[in-house]
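> here's my sequence, what's the structure:
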Amino acid sequence: MTQHHLQGRTEAEVLWFQRRGFLQAAAAWTAAGGFGSAFAQRRSNIVELRGDATLNGLPVTRDTVIQTGDELQTGPGSTLVFVIGSAAFQVRQNTRLQVERGNTLNAVSLLRLVTGAVASVWGKGEPRRIVTPTLTAGIRGTGVYTEVFPEQQMRSYFCNCYGVVDMAAGPDRLVSRSTYHQAFWGEVQPRDGRVLTPAKAINHTDEELEALAALVGQRTAWQESGRKGTKDDGGYSR
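Coordinates of the predicted model:
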């Protein structure tokens, strides 16, 4: 188990992939053919649901189908894991997000995170964006973790766990190329003249990115290369 640092999150939230219920559900999801089979058979694309969540204001059940264009909200102590197309998502408790539609029903063009946190893995394809109150990330095929901190005036955190991401916050722009966790803060007010600042890796683990990647038939960059780097706050130097 890789080391991880928590900031305002609980150990249980980042160890969701270890639960027997999820492991059984993930195995069943894969054995049943994944998203393609679920879509063809009009089955739910939810892999795991614990606690309460709403979809467009209505309660989510294990039979709910989540589509692009939907708005999701999770309650206290809840977690939601689902797949749309070639993208997999794990939504933390007390999170509100919108999944906007791309060129097709099963293509996510934009994930708008209003508050809370989500870990996600995205297959290769057309450029897509993750938007928070203080930053925008243009992504291709990548694994990322995104969190909005309402207690810090909606300050946003973004970790490019692996892949290439076009980062923007206010006037700041950069391209993040990462094979092992390159993280940033989207500041509410400039710090040392910047609103896009380096951050440490917090509130997520290698293993949960690996679990999400497996749901869409992928592997993380460190799984493919067989080696890992160093989690640090060198967002501008690596």
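> from now on I want contacts and neighbour counts done on CA atoms only, so please keep to that.
OK.
> for Phe149, which non-adjacent residue is closest in space?
Arg155 (5.4 Å; C-alpha to C-alpha, 6 or more residues apart in numbering).
> what about the one you found, how many neighbours?
Neighbours of Arg155 under the rule other C-alpha atoms under 10 Å: 20.
> list the contacts of it.
Pro133, Thr134, Val148, Phe149, Trp185, Gly186, Glu187, Val188 (C-alpha atoms under 8 Å, 6 or more residues apart in numbering).
> identify the residue spatially nearest to Gln189, adjacent ones excluded.
Nearest one to Gln189, counting by C-alpha to C-alpha, 6+ apart, is Val195 at 6.4 Å.
> do I have it right that Gln90 meets Thr79?
Yes. Using C-alpha atoms under 8 Å, Gln90 is in contact with Thr79, at 7.1 Å.
> hey, where'd the helices end up in this structure?
With DSSP state H as the criterion, the chain has helices at 11-14, 20-31, 34-40, 206-215, 221-225.
> to compare with the earlier structure, here is another sequence to fold:
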Amino acid sequence: MSQHTLQGRTEDELLWYRRRGFLQAAAAWTALGGWGAAMAQQRSNVVDLRGDAFVNGAQLRRDQYIQTGDRIETGPDGHLVFVMGNSSFLVRQNSRFVVERGDTLSAVSVLRLLTGAIVSVWSKGPSRQIVTPTLTAGIRGTGVYTEVREDGRSYFCNCYGTVELVAGRDRTVSRSDYHQSFWAEVAPRDGRLLTPAGAINHSDEEVELVAALLGQPTRWQELGRKGVKDGAGYMEENHPPHPLVR
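Model (predicted):
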């Protein structure tokens, strides 16, 4: 298992993928043809569900279909994995978010995360965004981990790919092969709302499995190696500093 650092999360939240039930569900999803087959056969796009989750205030059933425009919430024991169009999502407990509709019924234009945490993988496509109370991230095709903390700060890791980040007047373009991480602050720190962070609260295996639901490898799987998981985003051991380090 890859190295990971916990901060305000439990080991159990990151080890969900080891459960036999999820592995069987993920294998079945792939064997049955993934998203396209689920649409054609009018099957649920819920890959895995544990504990309580709610859609538009009603209890989510395992055989239910999540649509763009839905308001989704997980309970204290809730855990949800689903696929929508060319994006896949792993939702941690105590999360509240909305998947806003894009050009088609199955296209997500905005993932609006209010509380909690989500691992998500986005195939290349039209402009899309992840929005939190303190951050806007423009997605171009990437795997990311997003968390809204109890203190109001947002944590964002560009696990691989290219993302444009905006927090107040601060903005940067993140290009990452291996976990480039940021804080979006509630109030400026040293005059900035967008600050560097370490890689916390998510594992390589989680991102790999969420990507696999779309039939995609991660960047480190493509390269056949991993870098230093310090939040700077590079493969090389002697790498440049985080792009926000002055």
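> closest one to Leu6 of structure 1 out of the contacts of Arg155 of structure 1, please.
Phe149 (13.2 Å; C-alpha to C-alpha).
> which one is His4 of structure 2 nearest to, not counting chain neighbours?
Ser203 (5.8 Å).
> neighbours of that neighbour, how many?
Neighbours of Ser203 of structure 2 (other C-alpha under 10 Å): 21.
> which position in structure 1 pairs with it?
Per TM-score structural alignment, the equivalent position to Ser203 of structure 2 in structure 1 is Thr205.
> tell me the contacts of its match?
Contact partners of Thr205 of structure 1, counting by C-alpha under 8 Å, 6+ apart, are Thr2, Gln3, His4, Val14.
> most neighbours, which of those residues?
Counting neighbours by other C-alpha under 10 Å, Val14 leads the contacts of Thr205 of structure 1 with 19 neighbours.
> circling back: state the distance from the residue nearest to Gln189 of structure 1 to Arg50 of structure 1.
When C-alpha to C-alpha, to the nearest Å is the yardstick, Val195 of structure 1 and Arg50 of structure 1 sit 36 Å from each other.
> which of these two has more residues huddled nearby?
Neighbours were tallied for Val195 of structure 1 and for Arg50 using other C-alpha under 10 Å; the higher tally belongs to Val195 (22 against 17).
> residues contacting that one?
Per C-alpha under 8 Å, 6+ apart, neighbours of Val195 of structure 1: Ala169, Gly170, Pro171, Asp172, Trp185, Gly186, Glu187, Val188, Gln189.
> now the residues you listed as a markdown table including neighbour count?
Shown next, in a markdown table, are the contacts of Val195 of structure 1 (neighbours: other C-alpha atoms under 10 Å):
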| residue | neighbour count |
| --- | --- |
| Ala169 | 22 |
| Gly170 | 16 |
| Pro171 | 8 |
| Asp172 | 14 |
| Trp185 | 23 |
| Gly186 | 28 |
| Glu187 | 22 |
| Val188 | 18 |
| Gln189 | 14 |
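> and the furthest pair within those?
For those, the maximum inter-member distance is 13.9 Å, found between Pro171 and Trp185 (C-alpha to C-alpha).
> circling back: who has more neighbours, Gln90 and Thr79 of structure 1?
Each of Gln90 of structure 1 and Thr79 has its neighbours counted (other C-alpha under 10 Å); Gln90 has more, 25 against 22.
> relative to Gly217 of structure 1, how far out is the closest residue to that one other than its chain neighbours?
In space, and not counting its chain neighbours, Gln90 of structure 1 is closest to Val81: 4.4 Å by C-alpha to C-alpha, 6+ apart. To Gly217 of structure 1, Val81 of structure 1 is 15 Å away according to C-alpha to C-alpha.
> quick one: which of the two has more around it?
Per other C-alpha under 10 Å, whichever of Val81 of structure 1 and Gly217 has more neighbours is Val81, with 24 against 11.
> hang on, the earlier thing: what does the residue nearest to Gln189 of structure 1 correspond to in structure 2?
The alignment partner of Val195 of structure 1 in structure 2, by TM-score structural alignment, is Leu193.
> ok, that match to Ile139 of structure 2 distance?
According to C-alpha to C-alpha, Leu193 of structure 2 stands 20 Å off from Ile139 of structure 2.
> re the thing from before, from the contacts of Val195 of structure 1, which land in strands?
Those of the contacts of Val195 of structure 1 mapping onto strands are Ala169, Asp172, Trp185, Gly186, Glu187, Val188, Gln189, per DSSP state E.
> ok, of the contacts of Val195 of structure 1, which one's closest to Arg96 of structure 1?
Out of the contacts of Val195 of structure 1, the member with the shortest distance to Arg96 of structure 1 (by C-alpha to C-alpha) is Gly186, at 18.1 Å.
> which residue in structure 2 lines up with the closest one?
So, by TM-score structural alignment, Gly186 of structure 1 is matched to Ala184.
> in this structure its match contacts Leu194, no?
Yes. With contacts defined as C-alpha under 8 Å, Ala184 of structure 2 counts as touching Leu194 at a distance of 4.8 Å.
> circling back: can you lay out the contacts of Val195 of structure 1 as CSV showing distance to Gly226 of structure 1?
Shown next, in CSV, are those (distance: C-alpha to C-alpha, whole Å):
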residue, distance to Gly226 of structure 1
Ala169, 33
Gly170, 37
Pro171, 37
Asp172, 33
Trp185, 28
Gly186, 31
Glu187, 34
Val188, 38
Gln189, 39
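> how many other residues sit next to Asp63 of structure 2?
12.
> wait, what's in contact with it?
Asp63 of structure 2 neighbours (C-alpha under 8 Å, 6+ apart): Arg43, Ser44, Val46.
> who wins for most neighbours among the residues you listed?
Within the contacts of Asp63 of structure 2, Val46 tops the neighbour count with 22 neighbours, counted by other C-alpha under 10 Å.
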